[in-house]
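Colleague: Predicted model and sequence follow; I will ask about them next.
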Amino acid sequence: MTTRTASARYDGMGRTGKGHITTQSGILTDQYYGFNTRFEDEPGTNPEELIAAAHAACFTMALSFALERAGFRDGTLETKAAVKLEQSDGGFTITRSDLVLDASVPGISPDQFAEIAAGAKANCPVSKLLNAEITLEHHLK
């Protein structure tokens, strides 16, 4: 079992508050977030961006291991994730994560690749965590 941690602090309340996120690894240390970084274009991060990064990384790693198990040892996988936050019922809900994958895997057929990629999408731990629609568009070079 592996446990990873992060912490958040929010000074002030609501729109005028200022948040800071720190991760266990230190890759993020007091990284700014707030209303303006989440709902407008102010520099800084936000929860949806961090979830998108986690989903892209998790799916891509899961796919690389699934491809290796299927006998493929070489290639490149590049995934972008777009996490959508929508207002509903007086609150907000993350409704979907759209994965777009560009891949180069020498020797794999398009059908075999599609099957392995679909399995990775369904079985990566972040996909399992999200209570949202998950789509996958993939392009095999």
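Modeller: That came in fine, so what should we check first? Residues are numbered from 1 along each chain as shown.
Colleague: Please count neighbours and contacts with C-alpha atoms only from this point.
Modeller: Will do.
Colleague: How are the helices of the chain distributed by residue range?
Modeller: For the chain, the helices defined by DSSP state H occupy 35-39, 47-69, 110-123, 125-129.
Colleague: Report all helices and strands that the third one contacts.
Modeller: Here helix 110-123 touches helix 47-69, strand 133-140, going by 3 or more Cα pairs under 8 Å, 6 or more residues apart in numbering; DSSP states H and E.
Colleague: How far does that helix sit from its chain's centre?
Modeller: With Cα atoms, centre = their mean, to the nearest Å as the basis, helix 110-123 stands 17 Å off its chain's centre.
Colleague: Pull the contacting residues for the residue nearest to the spatial centre of the chain.
Modeller: Note on the chain: the residue nearest the mean C-alpha position is residue 55, at 2.2 Å, using Cα atoms, centre = their mean. Counting by Cα atoms under 8 Å, 6 or more residues apart in numbering, residue 55 makes contact with 81, 126-127.
Colleague: A further structure is provided below for comparison with the first:
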Amino acid sequence: MQRSGNAVWRGAGKDGSGTVSTPSGALKEQPYSFRTRFEDESGRAGTNPEELIAAAHAGCFSMATAFQLAGAGFTPEELRTEAQITMTQGAGGWSISAVKLVLRARVPGIDDAKFQELANNAKAGCPVSRVLNAPITLDAKLEG
């Protein structure tokens, strides 16, 4: 199986701009630039690669958690995940230095110890977790 995305960039690094697209149409010529990546703290001016990685990680981890739960005989009512990516600038340039997954879940019939075990299994097994070269922490809580 292969998946793809594409980007078009025009101009120099700081003054240029580009678009990202996916074959599914989920992203269609979505704008991004130096400003949307490094200067716009609100994140409202356009996307950036790290935001897309965060969304991909949140989606991957949520699905991996659902599979872990189902394999253990539990059906989640809802899994809400936020992936928070930390960027740091070092001597070699910018890097993703940490990822924090924040999971809030409603899973009938499960105790917290089993939930934590399965959520941590999902964190370790999620393909996006495995591709990232940064420490990944998990804050998982059951609700309701």
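Modeller: Cool, got the structure. Source: prediction; values computed, not measured.
Colleague: circling back to that earlier point, which one of the helices and strands packed on helix 110-123 of structure 1 lies nearest to residue 120 of structure 1?
Modeller: helix 47-69 (5.1 Å; Cα to Cα).
Colleague: Residue 73 of structure 2 corresponds to which position in structure 1?
Modeller: Counting by TM-score structural alignment, residue 73 of structure 2 lines up with residue 71 in structure 1.
Colleague: Could you do residue 128 of structure 2 as well?
Modeller: That one, residue 128 of structure 2, aligns with residue 126 by TM-score structural alignment.
Colleague: The spatially closest residue to that match that is not a sequence neighbour and residue 10 of structure 1, how far apart?
Modeller: Leaving aside its sequence neighbours, residue 126 of structure 1 sits nearest to residue 55 (Cα to Cα, 6 or more residues apart in numbering; 5.6 Å). As judged by Cα to Cα, to the nearest Å, residue 55 of structure 1 and residue 10 of structure 1 stand 25 Å apart.
Colleague: Which residues are in contact with residue 127 of structure 2?
Modeller: By Cα under 8 Å, 6+ apart, the neighbours of residue 127 of structure 2 are residue 60.
Colleague: counterpart of stretch 46-56 of structure 1 in structure 2, which residues?
Modeller: The aligned range for stretch 46-56 of structure 1 is 48-58, by TM-score structural alignment.
Colleague: Okay, buried residues for the matching stretch please.
Modeller: 48, 50-51, 53-55, 57-58 (16 or more other Cα atoms under 10 Å).
Colleague: Likewise for stretch 62-77 of structure 1?
Modeller: Under 16+ other Cα under 10 Å, the buried positions of stretch 62-77 of structure 1 are 62-64, 66-67.
Colleague: For the aligned partner of residue 85 of structure 1 in structure 2, which non-adjacent residue is closest in space?
Modeller: When structure 2 is aligned by TM-score structural alignment, residue 85 of structure 1 is paired with residue 87. Spatial nearest neighbour of residue 87 of structure 2, chain neighbours left out: residue 96 (4.6 Å); criterion: Cα to Cα, 6+ apart.
Colleague: What number of residues are in the vicinity of the one you found?
Modeller: Close neighbours of residue 96 of structure 2, defined as other Cα atoms under 10 Å, add up to 15.
Colleague: swap in the one 3 residues further on?
Modeller: Residue 99 of structure 2 is flanked by 21 other residues according to other Cα under 10 Å.
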